[in-house]
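Trainee: After the sequence you'll find the predicted model.
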Amino acid sequence: MTMMVSDLSVARGGVPVLEGVGFTLAPGRALVLRGPNGVGKTTLLRTVAGLQPALAGTITGGGEAIAYAGHSDGLKSMLSVAENLSFWARVFDRDQIDPAIAAFNLEMLRDRLAGNLSAGQKRRLGLARLMVTGRPIWVLDEPTVSLDVDSVRMFAEAVRTHLAAGGSALMATHIDLGLDDADVLDVTPFKAVPRATLQDEAFL
């Protein structure tokens, strides 16, 4: 499924941060968002994922096709690793969790409570949830936070496998994942122009 974003404007706390953003994300492709901290990458991803409304513009081909992974790992601390993945698999009407457990090297942690995992282990489990959704478009906000070098490689391989199967990925990350043919979009040129306040206008 191809996702198309056209002339999209997004806001944080009611204040426009990006305006006129446009891109196309085709099956088998990855698009990496670049830009300085605070420019609006997270806001853009949340809007594309349907977690907040856009100020203007259109998003087509997303919706129920999207699996989103943000700063929160979305884990239930009193469930084990396997139980967490099984829970999310059922939410998305799926039943396979073993490929996700293998992809993120969670076999030895299968029966451990999520609340007893380290920060990196929790992150790996949170990312493994993507694989049990069955959704073709992954939208990822700084997915490698708390991951060590080996875990970053696991994640990158999971993304490559997803792309090879016809999925796609939209992500904001400062880490080079080794996705040599990934497209890159610097959102800095789309930074919204500050609006004059009523007080400012009174002195013009």
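Mentor: That came through, no problem.
Trainee: use CA for all of it now, contacts and neighbours both
Mentor: Noted.
Trainee: Helices of the chain, start to end?
Mentor: Using DSSP state H, the helices of the chain run over 41-48, 81-91, 98-103, 119-133, 149-164, 198-202.
Trainee: Nearest the middle, which residue of the chain would you pick?
Mentor: residue 140 (1.4 Å; C-alpha atoms, centre = their mean).
Trainee: thinking again about what came up before, and the helices of the chain as JSON lines, adding distance to residue 26 and mean neighbour count?
Mentor: Formatted as JSON lines, the helices of the chain follow (distance: least, C-alpha to C-alpha, whole Å; neighbours: other C-alpha atoms under 10 Å):
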{"stretch": "helix 41-48", "distance to residue 26": "15", "mean neighbour count": "23"}
{"stretch": "helix 81-91", "distance to residue 26": "25", "mean neighbour count": "20"}
{"stretch": "helix 98-103", "distance to residue 26": "24", "mean neighbour count": "17"}
{"stretch": "helix 119-133", "distance to residue 26": "18", "mean neighbour count": "23"}
{"stretch": "helix 149-164", "distance to residue 26": "10", "mean neighbour count": "17"}
{"stretch": "helix 198-202", "distance to residue 26": "43", "mean neighbour count": "8"}
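Trainee: for these, which one sits closest to residue 110?
Mentor: With C-alpha to C-alpha as the criterion, residue 110 lies closest to helix 81-91 of the helices of the chain, at 5.0 Å.
Trainee: my guess is residue 8 contacts residue 56, does it?
Mentor: Yes: judged on C-alpha atoms under 8 Å, residue 8 makes contact with residue 56 at a distance of 5.5 Å.
Trainee: this is the comparison structure:
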Amino acid sequence: MRFGGVVAVNNVDFSMKEGELRCLIGPNGAGKSTFFKCLTRQYKPTSGQVLFRGTDITGDITFQIARRGIGIKTQVPSVFDGLSVHENIWLSARRHHKAREANKITDAIIERIGLGHATKKLVGRLAHGERQWVELGIVLTGEPKLILLDEPTAGMTGEEVGRTTELIREINRDAALIVVEHDMQFIKAIAAQVTVFHQ
């Protein structure tokens, strides 16, 4: 991936198995987040090919990639602070399902992410970790087969990191995950395989 004369991601040959949980590590500026954005077509790759479950998705646009089953949670939560936990997740669920089904899915996801006690609470009043879990819940409404998590524990307390570790392990029963993270203790807790982006 090039930005003018700057090469952000170069000669990456990456593959993973169905249902795998893989961590990506490397220094800032190594291209990890750019790699994610190429996979989800937030950036159009300037060269190379992206294959997902045997299908070339290089030319797909963002919503098509989401429909194929790839979800992403970025470093900064993309949530509506003025809406409740339930409303945030329901709005996303409604994009994929009819209203009645969206309600059931929303309730199930809220319990899954451990925010049943805060379902009517405004997201803007949640703790940092809870806001991250809301966005993860939003990603789950699309029932993705591959989830990309960009620094999911950044800024979290130790207790929140522990809960996030449990949540990621639980999600991995249904979906593959690629996790970009700098917290080596967290990485050791969740990943059997680690890929290093060197520069």
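Mentor: Good, I have the coordinates. Note that the structure is a prediction, hence the values are computed from the model and not measured.
Trainee: circling back to that earlier point, I'd like to know which of the helices of the first structure lies nearest to residue 175 of the first structure.
Mentor: Closest approach to residue 175 of the first structure among these (C-alpha to C-alpha): helix 149-164, 8.9 Å.
Trainee: Residue range in the second structure corresponding to that closest one, please.
Mentor: Alignment of helix 149-164 of the first structure against the second structure: residues 158-173, by TM-score structural alignment.
Trainee: Check stretch 98-115 of the first structure too.
Mentor: Following TM-score structural alignment, the aligned partner range for stretch 98-115 of the first structure in the second structure is 107-124.
Trainee: Show the end-to-end separation of that stretch, please.
Mentor: Length of stretch 107-124 of the second structure, first residue to last, C-alpha to C-alpha, to the nearest Å: 20 Å.
Trainee: For it, which outside residues touch it?
Mentor: Under the criterion C-alpha atoms under 8 Å, 6 or more residues apart in numbering, residues 79-86, 130-131, 133-134, 137, 140-141, 167 lie in contact with stretch 107-124 of the second structure.
Trainee: Just flag the most distant two among these.
Mentor: The widest separation within those (C-alpha to C-alpha) is 25.2 Å, between 82 and 167.
Trainee: the more surrounded of residue 8 and residue 56 of the first structure?
Mentor: Comparing residue 8 of the first structure with residue 56 by other C-alpha atoms under 10 Å, the one with more neighbours is residue 8, at 21 against 15.
Trainee: which residues does the nearest residue to the more buried one once chain neighbours are set aside contact?
Mentor: Once flanking residues are discounted, residue 8 of the first structure sits nearest to residue 57: 4.1 Å by C-alpha to C-alpha, 6 or more residues apart in numbering. By C-alpha under 8 Å, 6+ apart, residue 57 of the first structure lies in contact with 5-9, 20.
Trainee: What about those, which are in strands?
Mentor: The strands, defined by DSSP state E, take in 5-9, 20 from the contacts of residue 57 of the first structure.
Trainee: Out of those, give me the one that has the most neighbours.
Mentor: Neighbours here mean other C-alpha under 10 Å. Within these, the largest count is held by residue 9, at 23 neighbours.
Trainee: Okay, that residue and residue 114 of the first structure: tell me how far apart.
Mentor: 37 Å.
Trainee: go on, residue 157 of the first structure?
Mentor: Per C-alpha to C-alpha, residue 157 of the first structure is found 23 Å from residue 114 of the first structure.
Trainee: Could you do residue 163 of the first structure as well?
Mentor: 28 Å.
Trainee: Residue 151 of the first structure now?
Mentor: Going from residue 151 of the first structure to residue 114 of the first structure by C-alpha to C-alpha gives 17 Å.
Trainee: same check, this time on residue 174 of the first structure
Mentor: 27 Å.
Trainee: And the two? Which one has more around it.
Mentor: residue 114 (23 against 15).
Trainee: Hmm, residue 15 and residue 176 of the second structure touching each other?
Mentor: No: between residue 176 of the second structure and residue 15 there is no contact under C-alpha under 8 Å: 11.8 Å.
Trainee: Give me the more crowded residue out of those two.
Mentor: Comparing residue 176 of the second structure with residue 15 by other C-alpha under 10 Å, the one with more neighbours is residue 176, at 21 against 9.
Trainee: residues in contact with the more buried one?
Mentor: Contacts of residue 176 of the second structure by C-alpha under 8 Å, 6+ apart are 17-21, 145-147.
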